[in-house]
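> just to be clear, the model below is a prediction. Sequence and coordinates:
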Amino acid sequence: MTGELFPDAPTPVGDEVLAPGAMLLRGYAVGRAEALVAAVEEVQSRVPFVHLVTPGGHTMSVAMTNCGRVGWVSDRRGYRYAATRPGTDQPWPDMPDVLRELAEEAARRSGFPDFDPDACLINRYEPGARMSLHQDRDENDRQAPIVSVSLGLPAVFQFGGFQRSDRPARIPLAHGDVVVWGGPSRMRFHGVLAVKPGDHPLLGNCRINLTFRKVF
């Protein structure tokens, strides 16, 4: 399917096994990056990026928006998924086909043939933004994979064990790289070190991260 939809897409650089149920697909999204960014711009034109507040009262350094059946939100009441945008009765924008197709194809390539994402969390990292080590625990389905797509500035992905104290591997991610983890690796701690300044030809001085989730 990828070759039919994107005939000029380069062959991915290679796949790397990170752990049982976890794969790094180097360069997998490069050939469709412009279409992905255009889809992100359409979503954020309807639901702009915001810096959410954690239950502890801290403002996240990463800005976020969502698309899909549900969206992930955070405030003083906690972390959760919601069918409507905070403060409104409006649903989130539909997940664009180009996003959904990429997520499903990457999951299938990584051994998860039935992945059907409910949500796409769109994170914008400007220089200095980071994501501390955490587990994704707000989904009812904790076997289906997380599919994470990197666009723009490079970043260092931390992929740890099942305890926060486990020392994580530090994995450099470049524009177009995709990480997939599920099944036996689904509950591993992970995060992103602070993004360094730069100038990417497509996204300028920022990194966009798409994370696809099966919530229900």
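Structure's in. What do you need? Since we're looking at a predicted model, the values are computed, not measured.

> going forward, measure contacts and count neighbours with C-alpha atoms only.
Will do.

> hey, where'd the helices end up in this structure?
If DSSP state H is used as the criterion, the helices of the chain fall at 2-5, 33-46, 97-109.

> which residues outside the longest one are in contact with it?
Contact with helix 33-46 is made by 65, 66, 67, 93, 96, 98, 99, 122, 151, 176, 202, as judged by C-alpha atoms under 8 Å, 6 or more residues apart in numbering.

> out of those, which are buried?
65, 66, 67, 93, 96, 99, 122, 151, 176 (16 or more other C-alpha atoms under 10 Å).

> what's near enough to touch the last one?
When you say that, I think you mean residue 176. 26, 27, 28, 29, 30, 33, 149, 150, 151.

> how far away is it from residue 169?
20 Å (C-alpha to C-alpha, to the nearest Å).

> swap in the fourth one?
Applying C-alpha to C-alpha, the value for residue 93 to residue 169 is 35 Å.

> go on, the first one?
According to C-alpha to C-alpha, residue 65 and residue 169 sit 28 Å apart.

> strands of the protein, residue ranges please.
Ranges of strands within the chain are 14-19, 22-26, 63-68, 71-75, 78-82, 119-125, 131-134, 146-152, 155-159, 169-173, 178-181, 190-192, 207-213, based on DSSP state E.

> now the third one: how far from the chain's centre is it?
The gap between where strand 63-68 is centred and where its chain is centred comes out at 10 Å by C-alpha atoms, centre = their mean, to the nearest Å.

> list the contacts of that strand.
43-44, 47-52, 71-72, 92-95, 118-125.

> one more to weigh against that first structure:
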Amino acid sequence: MRPSPPPLLPQMELGLTDTRPSRVTLSPGAVLLRGFALPESTELLDAILHLTALSPFRTMQTPGGGRMSVAMSNCGPLGWVTDRSGYRYTPTDPETLAAWPDMPPAWHALAARAAKAAGFDNFSPNACLINRYEPHTRMALHQDKDEGDFSQPIVSVSLGLPIAFLWGGLKRSTAPHSILLEHGDVLVWGGKARLHYHGVKPLADGIHPLTGRARFNLTFRFVAPRS
């Protein structure tokens, strides 16, 4: 079988004029901001290398005993983890036993700007999941509901290889539709869309000039303090 050809680079990366709309509404409260993070993408990738040297990528165990295919880490005051005891946020990395690395101020500012551009003012995330996708890894449909506060949006930044994002409804049974996420795209969802099911299809093999055979995703969230 012949290997799959590398994906075509987005028009913006080729120095061409991108005539597609820069803002796409997936549903009320869910907005794709095409190329929003592209100007700072190199700095974002450099920071990922630094942060994951402190809290390395790992494939986490699910409560059912399986393993996630996506490699994960975190930065910020809180980090999302999963193991046999369940899904939760912790102030320390269970592997290093140290606090998660600080969220870079530029990352916090990017997330706040993207949220504001999508119609959500005063977003101040205190958790950022750092995901690494390699060919054929995927993320099943799920809701982000471990945060204890659904008044704040989710801000998701895509870096590296393109991937097909699945956007569903408030019920798992609602058939999702697919939209391509490319390097530098930022997806924001909140309000009525905050608990929509979402996921990604398996990552197609290819080569990106900055990330090689990988895609990285930064997911910014606000987690309510424990009472």
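Here it is on my side, so go on. Quick caveat: nothing in here was measured; it's all calculated off a predicted structure.

> only the buried subset of the contacts of strand 63-68 of the first structure, as a ChimeraX command please.
Buried residues within the contacts of strand 63-68 of the first structure, by 16+ other C-alpha under 10 Å, are selected in ChimeraX with:
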select :43,44,47,49,50,51,52,71,72,92,93,95,118,119,120,121,122,123,124,125
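
> dump the residue contacts of the counterpart of residue 21 of the first structure in the second structure.
In the second structure, the residue paired with residue 21 of the first structure is residue 29, using TM-score structural alignment. For residue 29 of the second structure, the contacting residues are 118, 188, 189, 190, 191, 192, 193, 194, by C-alpha under 8 Å, 6+ apart.

> what does stretch 163-170 of the second structure correspond to over in the first structure?
Going by TM-score structural alignment, stretch 163-170 of the second structure sits over residues 155-162 in the first structure.

> name the residues of that stretch that come out as buried.
155, 156, 157, 158, 159, 160, 161.

> so which of the residues you listed is the closest to residue 196 of the first structure?
Of all these, residue 196 of the first structure sits closest to residue 155, with 7.6 Å by C-alpha to C-alpha.

> was I right about the closest one contacting residue 170?
No: taking C-alpha atoms under 8 Å as the definition, residue 155 of the first structure is not a contact partner of residue 170, at 9.9 Å.

> and residue 133 of the first structure, what does it touch?
The contact partners of residue 133 of the first structure, by C-alpha under 8 Å, 6+ apart, come to 158, 164, 189, 190, 191, 192.

> now those as a markdown table including distance to residue 87 of the first structure?
What follows is the contacts of residue 133 of the first structure, written out as a markdown table (distance: C-alpha to C-alpha, whole Å):
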| residue | distance to residue 87 of the first structure |
| --- | --- |
| 158 | 33 |
| 164 | 33 |
| 189 | 31 |
| 190 | 30 |
| 191 | 29 |
| 192 | 29 |
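
> can you list which of the residues you listed carry over to the second structure?
With both residues aligned by TM-score structural alignment, their matches' C-alpha atoms under 8 Å, the contacts of the contacts of residue 133 of the first structure that the second structure also has are 158, 164, 189, 190, 191, 192.

> farthest-separated two in these?
Farthest pair in those, by C-alpha to C-alpha: 164 and 192, 14.0 Å.

> neighbour count winner among the two?
residue 192 (20 against 14; other C-alpha atoms under 10 Å).

> check the burial of residue 216 of the first structure by counting its neighbours.
13.

> do I have it right that it meets residue 142?
No: using C-alpha under 8 Å, residue 216 of the first structure is not in contact with residue 142, being 9.2 Å away.

> quick one: map residue 107 of the second structure onto the first structure.
Checking TM-score structural alignment: residue 107 of the second structure goes with residue 99.

> how many other residues sit next to the nearest residue to that match once chain neighbours are set aside?
Residue nearest to residue 99 of the first structure in three dimensions, not counting chain neighbours: residue 36, with 6.4 Å by C-alpha to C-alpha, 6 or more residues apart in numbering. Number of residues near residue 36 of the first structure (other C-alpha under 10 Å) recorded here: 21.

> straight-line length of stretch 43-63 of the second structure, end to end?
Terminal residues of stretch 43-63 of the second structure lie 35 Å apart, using C-alpha to C-alpha.

> re the thing from before, dump the buried ones among the contacts of helix 33-46 of the first structure to TSV, plus distance to residue 135 of the first structure.
Below are these laid out as TSV (distance: C-alpha to C-alpha, whole Å):
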residue	distance to residue 135 of the first structure
65	19
66	19
67	21
93	26
96	26
99	23
122	17
151	22
176	23
